[in-house]
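> what shape does this take:
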Amino acid sequence: MFRLFFAGKDDPLLVQNGPYGLFTLPHLMVVLLLFATVYLVIRRIIRKAYRARFSWVFRAYVLLVLLEIMRVIWSAYTGQFDVREDLPLQLCGIQMFAIPLALFSRGRIGDYMREFVFAYGTVGFLLALILPIPTLQIYPVFHFRSMQSMLYHAAMGFVALMLPHLNYRPDVRNVRKAYAVLVACALFASVVNILLDSNYLYTSALPIRFDSLRWPLYLPFLFAFALFVGRLPYHAYRFFSGTCPGGTPRRPPGRNRPGGRRFFQKT
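Down below sits the predicted model:
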């Protein structure tokens, strides 16, 4: 069991027990457990003082980084590490670099990164747990790689969902800032893909086979989808902004604009 938990994708024991798939009972149970855990933790800590809320967010970020380091170590140990696949340059991997800027930068860069983390950290959290492609097509649910991925995205989603409780106010009019960061990341990933023959941010190929739209015809549709889903967290926040997860009135957050209340308020 221990060997199977850390087995590489080519391990005969792992291959023998496959193939694996999405929406199995264990997958749905783990997803519901993680969603419930994130919800209950947020519900519990939003009533705490600002320092405590910020401390919880920072701890979640540290956990996220540790999980990513563990993934790299495991990939190297099993001989699977590939610079064309294992760099943190997918949308959720990039959050590892964006979150510190969102939390600690008080300038324009921080403003842009907060929008990016809120918009795409929330979306990545939901999509990666519900549709963990291709992880659960290669590994069972109770495998290191599967659990690492789901815990990583749960920590990322926790940070994104906590931003409105750290003196940041989501406003769909600011989604253009998240788009700007996304475009910059896509351009950088495209250069990396050309140099390494990789497929970061799926700018070289779709993650699933779809012969009707091949490169580069699918790129406008992928970009339009990314723009569409980036707006959804803002509308969800507006819909639920009257109450906190616990059903109590939300404390007024600070303004995320120059001249307004600073993001780091000592309360």
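
> CA only for contacts and neighbour counts going forward, please
OK.

> all helices of the stretch 151-267 of the chain, in order?
Counting by DSSP state H, counting those that start in this stretch, the stretch 151-267 of the chain has helices at residues 175-196, 219-240.

> who wins for proximity to P132 among those?
For the helices of the stretch 151-267 of the chain, the distance to P132 is smallest for helix 219-240, at 16.9 Å, taking CA to CA.

> returning to that earlier point: now, of the helices of the stretch 151-267 of the chain, which is deepest in the fold?
helix 175-196 (a mean of 17; mean count of other CA atoms under 10 Å).

> picking up where we left off before, tabulate the helices of the stretch 151-267 of the chain (TSV), appending distance to D211.
Listed next are these as TSV, based on distance: least, CA to CA, whole Å:
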stretch	distance to D211
helix 175-196	21
helix 219-240	14
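
> how about the ones you listed, which one is nearest A205?
Nearest to A205, of the helices of the stretch 151-267 of the chain and by CA to CA, is helix 219-240 at 8.9 Å.

> state the distance from F223 to F240.
27 Å (CA to CA, to the nearest Å).

> cool, A180 as well?
26 Å.

> quick one: stretch 150-168 to chain centroid distance?
Chain-centre distance of stretch 150-168: 9 Å, with CA atoms, centre = their mean, to the nearest Å.

> residues making contact with it?
34-35, 38, 42, 46, 50, 53-54, 57, 60-61, 63-64, 67-68, 92, 95, 114, 117-119, 121-122, 124-126, 128-129, 170, 253-256, 261-265 (CA atoms under 8 Å, 6 or more residues apart in numbering).

> out of those residues, which are buried?
34-35, 38, 42, 46, 50, 53-54, 57, 60-61, 63-64, 67-68, 92, 95, 114, 117-119, 121-122, 124-126, 128-129, 170, 253-254, 256, 262-264 (16 or more other CA atoms under 10 Å).

> which ones among the residues you listed map onto helices?
34-35, 38, 42, 50, 53-54, 57, 60-61, 63-64, 67-68, 92, 95, 114, 122, 124-126, 128-129 (DSSP state H).

> which residues does G79 contact?
G79 sits in contact with G8, where contact means CA under 8 Å, 6+ apart.

> following up with a second sequence; could you model it the same way so I can compare the two?
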Amino acid sequence: MGHYFSYGSQPFPFDMFSMSHLVVLLLFLTLLVGLYLGRPRMNQKGKTFIRYTLIVILIGCESSFHLWFILHDQWTVRGNLPLQLCSISIYLCTFMLLTRNHSLSEVTFFFGIGGAIQAMITPELFYGFPHYRFFHFFIAHMAILYACFYMIWYERLHIKFQSVIKAWMTLNVIAVFVFFVNHLTGSNYMFLARKPTNPTIIDWLGPYPWYILSLEVLAFLIFTIVYFIFGKNRLKLKRK
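Next up, the predicted model:
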């Protein structure tokens, strides 16, 4: 079974929109519908179980990710700091679920929805089914999305348009910090130094560095679309 956890991806290359990729997307949608339909019958004990299950999955995914690199003697500052948007979202989602803090949830919701959906559809992933990294990648991103929808459907998180501005400005502050980290370490966190290797939506946004400006506009547009879908009721977070 060692090759299922190997560092080289040659035995299991990832093919976008392959059968395994499509099955994962279908599984994600099925579980998401189940999460939504389960709302009316869910008591406090059930909500607590879902919340802490997601916390354990998020922590487990992040811990196993770093452990995998360490065991293969491949962990580096250049590639493994938690500075990709989805890595940041894992930490934010964990704290969001632990605290159910309204201000944190506003930002985390936009980060999670905006980043993880794009990552699920066009993954920057080199390991296909049934490699560990395939399962890790999709389980982690699914947990991010479920955490965000959990806050909307179970914890009554209602977002305002000001939340869009807040999340977008926070993203820019983080991006400035990450830009300098990339410059100092030669890394490519948040793809601010160069485009991803695999085909993604970034390929349509122009050459470097102009695609960064396009990403600014795209991020604001995605956040705004997310708001119009989920921000109809502009109330405060109701804690139960």
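
> quick one: closest of the helices of the stretch 151-267 of the first structure to R106 of the first structure.
Per CA to CA, nearest to R106 of the first structure of the helices of the stretch 151-267 of the first structure: helix 175-196, 15.0 Å.

> what range does the closest one cover in the second structure?
Here helix 175-196 of the first structure aligns to the second structure at residues 164-185, judged by TM-score structural alignment.

> V72 of the first structure maps to what in the second structure?
With TM-score structural alignment as the criterion, V72 of the first structure matches H66.

> other SSEs contacting the host helix or strand of its match?
Using DSSP states H and E, H66 of the second structure falls within helix 44-71. Judged by 3 or more CA pairs under 8 Å, 6 or more residues apart in numbering; DSSP states H and E, the packing partners of helix 44-71 of the second structure are helix 85-99, helix 132-153.

> looking at those helices, which is closest to F180 of the second structure?
Going through these one by one, with CA to CA as the measure, helix 85-99 comes closest at 15.5 Å.

> buried stuff in that closest one?
So for helix 85-99 of the second structure, counting by 16+ other CA under 10 Å, buried means 85-97.

> from those residues, which single one is nearest L22 of the second structure?
Of these, the one sitting nearest to L22 of the second structure (CA to CA) turns out to be C86, at 20.4 Å.

> return the residues in contact with the closest one.
111-112, 115-116, 141.

> residue in the first structure matching it?
Looks like C86 of the second structure aligns to C92 there (TM-score structural alignment).

> okay, its match and Y120 of the first structure: tell me how far apart.
8 Å.

> likewise P233 of the first structure?
Distance from P233 of the first structure to Y120 of the first structure, by CA to CA: 8 Å.

> and for L136 of the first structure?
Distance from L136 of the first structure to Y120 of the first structure, by CA to CA: 22 Å.

> neighbour-wise, which of the two wins?
Y120 (27 against 23; other CA atoms under 10 Å).

> ok, H158 of the second structure - contacts?
152, 230-237.

> of those, which are still contacts in the first structure?
Contacts conserved in the first structure for the contacts of H158 of the second structure, using both residues aligned by TM-score structural alignment, their matches' CA atoms under 8 Å: 152, 233-236.

> just put these in CSV and tack on distance to I174 of the second structure.
Formatted as CSV, those follow (distance: CA to CA, whole Å):
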residue, distance to I174 of the second structure
I152, 24
N233, 28
R234, 26
L235, 27
K236, 26
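
> in strands, which of the residues you listed fall?
Among those, DSSP state E puts none in strands.

> for these, which one is nearest P209 of the second structure?
Nearest to P209 of the second structure among these, with distances taken as CA to CA, is I152, at 35.7 Å.

> what's the neighbour count on the closest one?
Quick note: I152 of the second structure (other CA under 10 Å) scores 19 neighbours.

> so what does I130 of the first structure match up with in the second structure?
By TM-score structural alignment, I130 of the first structure lines up with I121.

> before we move on, the earlier item: and H3 of the second structure, which of the helices and strands packed on helix 44-71 of the second structure is closest to it?
helix 132-153 (9.3 Å).

> which parts of the closest one are buried?
132-134, 136-153.

> now it against helix 44-71, angle please.
150 degrees (axes from the mean of the first three to the mean of the last three CA atoms, to 10 degrees).

> now do the same contact list for H143 of the first structure.
Contacts of H143 of the first structure (CA under 8 Å, 6+ apart): 4-6.

> cool, F109 of the second structure as well?
So F109 of the second structure contacts C148 (CA under 8 Å, 6+ apart).

> and it, what pairs with it in the first structure?
Looking across to the first structure (by TM-score structural alignment), F109 of the second structure lines up with F118.

> hang on, the earlier thing: mean per-residue distance, the match of helix 175-196 of the first structure to the first structure?
With mean CA distance after the TM-score superposition for the first structure, stretch 164-185 of the second structure departs from the first structure by a mean of 1.5 Å once superposed.

> same check on stretch 57-69 of the second structure?
Stretch 57-69 of the second structure sits 0.8 Å off on average (mean CA distance after the TM-score superposition for the first structure).

> got the contact list for that stretch?
5, 75, 80, 87, 90, 94, 136, 139-140, 143-144.

> any chance of those in a markdown table with distance to P11 of the second structure as columns?
As requested, those are exported to a markdown table (distance: CA to CA, whole Å):
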| residue | distance to P11 of the second structure |
| --- | --- |
| F5 | 11 |
| W75 | 21 |
| N80 | 23 |
| S87 | 26 |
| I90 | 28 |
| T94 | 33 |
| H136 | 17 |
| I139 | 21 |
| A140 | 22 |
| A143 | 27 |
| I144 | 28 |
